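Student: this one's structure only:
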């Protein structure tokens, strides 16, 4: 790589330092003055160790994020400098950046989106991302803002966003400068794009996205309009062409040779295409580029852009993003704890609010579920990116408590998906069903939301949608393809054609139990009875010789060759999806008393659960395990073990810094677990509006409730005698009265005002 001379770098660094000082003063983002919640957020947490988060700016529930792309495919389509599996456009240990992508996913386990890339360059024009990449330094990120210094080109790059648009600002050295718009580069498994140059300051087009987790039907376009703050001196397209046998003059796609179009400005389409805009800049000259996107049309992308960024006002846009983040994060105020505790907590809350995100344009249009060519119109938020197998456990219950209006909007979005596509979503991505993971998770979210008192949606339509997936025969059932056998025998058998039988059935049990609780609340007694009985089918899998769940054959006998630890680290496994029997055998949140009896009583249950933790059989990053640390609370006198184990998990698996998450955040699921655990309560049983308690990390937690949904203004959780050693609850109070139980209802939580925990360093047995 060639680098600019030292004097130019020094001047740019000096300009950068002065700008950062001024910006922080204007925006009020300096650590010295900030006690605001947003000031504790570190967007780099989770950007390594497969956390799959990103440091680029995004608004709460925002459609657009501007993310430095550093998982550049090298020769042979392998990712360079990565930790092997990249489901996100940014991995912190990587060193080479090739642009800023504008549509991205946070914390997911499969690659997609990470596209519509802008890349500034200096010197000779290059359009091959394998050649123009650069190292970067002086990297900073905070809510609504990102910056880094592109070493090879001596360019300072900055980015911020609105809800549906992004804007980046590049401070150039003197000389020839270029800004590339690359549509052939990104994370998505799909190729194909279209571009049209509108003028020397504007370009429009679309990029095909999808095939998330290898589902060939989950494909959709994203449309964009990009505007530059000044006209280009020169501009054009590029296209990477396949070599044609027998042609003397041809372009070789395997050698990295690209055809440059210098005097063609109309339409361009293909798989590896892009556009370049060139300038002659003075030292310190700044050029801004703003991009609006839409999942409906180019016209809508332009309307979004003009509605949310009518001009070029980078600093004001960044300031507005900061204010919005601070507003949303201020829903919870914490006092006490260490600086690291506050950073972990507010970064987790920040990650919670990225997905699901809005899909509709400013005019209310959005693509209908499974019918992207049909455009519906809504006067409320339509949400997308529903990773429901993950999020039903912690994200949606927490949103119901902290952001009930948004949670109701998500419930309504799910019901609209049912009306448009005929089925509730399972893992929905931009109005396409990806069919990722197990179970029937939408039932759990809908029932749980209603039972927590958020009832402002069409419950009869919801109930009909839930019963459809729960009762439709296999041949016509898009959610439960094993439903015929399951309805008759209440379990799913292991067969040579399907080996995730136990984990699939466990998810159905939680879904059916949740639906049974809703049926009970609605007075549907027969449905309640049938569904509740079905949810107890897990007992068929219990093998008393192991004290664990074991796959069962169609004839009712246990699968031979059972290995209870098989499945560690994504090894092939019989009966379980991405985990061993140990990592699923306690995942019976709807009937823990029944499981305790199966395991031989309370003493043996405690021994088995301790074995899971002591012999490294517990996996914090695997969703079915998330409730395990709290399960000791089901045995009277053993609750101290939950207090110890929850605190151990907080300290062992969650940290500040890029490796601060225990694997994929799964669109906020791990972050929600941390938020709950640090506050001292957790929704242990989906479908039951009940929390189990543990010792809070902070001296005081104030939760500000939404008065349009809750009567209380706030909940205060106060901790007495709180130190890093004092992790054991000695006594508890609820509104000044003794609290002698380790489970409270959602109604108790939101109607009481003051919870007090007295801690000590000795377990209370």
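Tutor: That came through, no problem. Because the structure is predicted, anything quoted here is derived from the model rather than measured.
Student: Please count neighbours and contacts with C-alpha atoms only from this point.
Tutor: OK.
Student: for the stretch 351-500 of the chain, what spans make up the helices?
Tutor: 388-391, 395-402, 404-421, 441-451, 459-471, 483-489 (DSSP state H, counting those that start in this stretch).
Student: alright, now check it against this:
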């Protein structure tokens, strides 16, 4: 055993090369894998098409991530498209698992125990010792391809590798070509939410090549193997599920309570296997894997472009250098242990949206039935968790990666052009009708307001306006997820009344939340209409931007359900849960008026009463950081004239809701939104109202930081004493000039220079 551990350490401890500060090694990818975080140790490069991960849960099941820290066995190593931190099911995935002795094909049967001490997760490589077979597994990745190295630590008469097609519908195929030492696979992608279970019109293709010949090969379906068979189609039967008692997670650190996580694993499935014959101790086999959403030829082309040979170390080191470059855009001086939380958060914020186009630019047309489009001259991105990421994750990219953000905005406009409507929550290259609001518009407007160009703003505006004013003519298009839910009522009444039962959506009803979010979207639409010289539209959408007033009851001061006749929902408790609020409480959604905070303060009776209400939200336990509608609320104290309370609340949230253990996220990370909140807050600011390019000042987390911009400039952030407990800000100086309104504009940040926070252990009155 000692020899095995020594071998593992030798494999894991390759030289640091020229990295002065190995920020990529401060990342802890296991953060969020134990509790509500729903993350997984995604290996590869930033914004990759396919991520590579150990698998402890089989199948492509809603709300089940590929990996959970609490699980005791590894079932294989997966090429995954799981939306990190979400409840969105994985899709188009495949799993490889090595072993010795009699070949075991099923996920549960082939699963191996592993040594936790041997588990080493970084953004660029995952390594682990599988104890049942004495195999040391290493995986790494590129944008569209991956590489695995399996080292057999002891001699065995038979080594093997099982390949499982994880198709949710039990369809697709695998094919073995022994002469080429190659296995290929097609995994059809299925939709969820709108059109649940239907084919999404494209597949993931895999080309898996090995560096040594097979002794024997075969295929399998369910528990039945077929030796010598070279091709296997799925039987069209979705894998069943074993019922195993739920497991209570226990590691502390985040504020939310532990939750029960199902540990059942789907059974059945189908795939291929290869037998290697006798293996010697220390002998290794490598697999390089190309992936594509376009075709088998595309997967092979991606593989040959990104991994042209069998040099595993070169692939790993290239992935490492990419992470080093991206993570180093924000530099933290010093040795604070909180750097791990910061860089892990930044890593999580750089996983999505994912690359959808091949190396030649080709991509599957959005919301189509299998049509492939040639390259458009930019990287096409997909899987935008927009209800979440418009708040902080996409705004973060406008600061540190505007060129990539431009490609992402081009991709959203492309989605709308190809499908007819801007998507609300695009996933698996389809409309979904998942979540509420219409925040693709906000993401585009926010980027444009910050000077990000390269996309057709006139076409974008045409699509935004259509979403805000036109319901699809075709009933089927509406059912497929196009357009705003409840739009007719919203336009007629200025809110969505409770009589309008919204059934054609995954989130049913939720009329008040929809009204509040549409009102915000429309307020931002008014701003871009004015910029584009469309004054009539600007007036129309400005009016719609005040529709929030129609669902915030001035008598109680809370967001509240309302009927067509104007009467309010009865038996009302602001701390209660209602079908007309999305994933939250009236207490939380009342504060979702980012476009007009001053108007909300006035409605609530003025600044003093507004502050009292914010205090009650926090002090009585109604604030829920684990869900996105709360994320801007702590910064609202600034608008009420008590910035020290923003500073106090923000720092308390950073301390209580984030830590560097597997349970270190208070809620679903939702494609990096939870993590991006931490990154921006640690810098000392947060964008309360995306679409208006200004940031509300909070309390920075580190004494000395530097943000490197694409324009070649840098912003040196100095907050001396914050790491030693000074969490309050006396004043803020930008290049020697005092900031008087507790706001920074995007342009001010981008000009670079020095941003100095004068920190103090005691709160200061507002200037």
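Tutor: Alright, I've got the coordinates. From a predicted model like this one, the values you see are computed outputs, not experimental measurements.
Student: Superposed, how do the two chains score by TM?
Tutor: The pair, once superposed, lands on a TM-score of 0.90 when counted by TM-score structural alignment, normalised by the length of the first structure; 711 aligned residues with a Cα RMSD of 1.9 Å.
Student: quick one on the thing from earlier: between the helices of the stretch 351-500 of the first structure, which one is closest to residue 678 of the first structure.
Tutor: With respect to residue 678 of the first structure, and counting by Cα to Cα, the nearest of the helices of the stretch 351-500 of the first structure is helix 395-402 at 13.1 Å.
Student: in the second structure, what residues pair with that closest one?
Tutor: Taken onto the second structure by TM-score structural alignment, helix 395-402 of the first structure occupies residues 393-400 there.
Student: With the first structure overlaid, how far apart is the matching stretch on average?
Tutor: When the first structure is superposed, stretch 393-400 of the second structure averages 1.0 Å from its matched positions, counting by mean Cα distance after the TM-score superposition for the first structure.
Student: Quick one: residues in contact with that stretch.
Tutor: 329, 349, 404-405, 443, 446-447, 450, 452, 672-673, 675-677, 680, 687, 690, 707-710, 746, 750 (Cα atoms under 8 Å, 6 or more residues apart in numbering).
Student: hang on, the earlier thing: may I see the helices of the stretch 351-500 of the first structure organised as TSV, with mean neighbour count and distance to residue 526 of the first structure added?
Tutor: Formatted as TSV, the helices of the stretch 351-500 of the first structure follow (neighbours: other Cα atoms under 10 Å; distance: least, Cα to Cα, whole Å):
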stretch	mean neighbour count	distance to residue 526 of the first structure
helix 388-391	24	27
helix 395-402	23	27
helix 404-421	21	24
helix 441-451	26	17
helix 459-471	17	13
helix 483-489	17	15
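Student: out of these, nearest to residue 763 of the first structure?
Tutor: helix 395-402 (28.7 Å).
Student: returning to that earlier point: narrow the contacts of stretch 393-400 of the second structure to those that are buried.
Tutor: Listed as buried from these are 329, 349, 404-405, 443, 446-447, 450, 452, 672-673, 675-677, 680, 687, 690, 707-709, 746, 750; burial here means 16 or more other Cα atoms under 10 Å.
Student: what's near enough to touch residue 315 of the second structure?
Tutor: By Cα under 8 Å, 6+ apart, the residues touching residue 315 of the second structure are 140-142, 147, 307.
Student: In a markdown table, list those along with distance to residue 422 of the second structure and secondary structure.
Tutor: Listed next are these as a markdown table, based on distance: Cα to Cα, whole Å; DSSP: H, G, I helix; E, B strand; the rest coil:
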| residue | distance to residue 422 of the second structure | secondary structure |
| --- | --- | --- |
| 140 | 35 | strand |
| 141 | 32 | strand |
| 142 | 30 | coil |
| 147 | 36 | strand |
| 307 | 36 | coil |
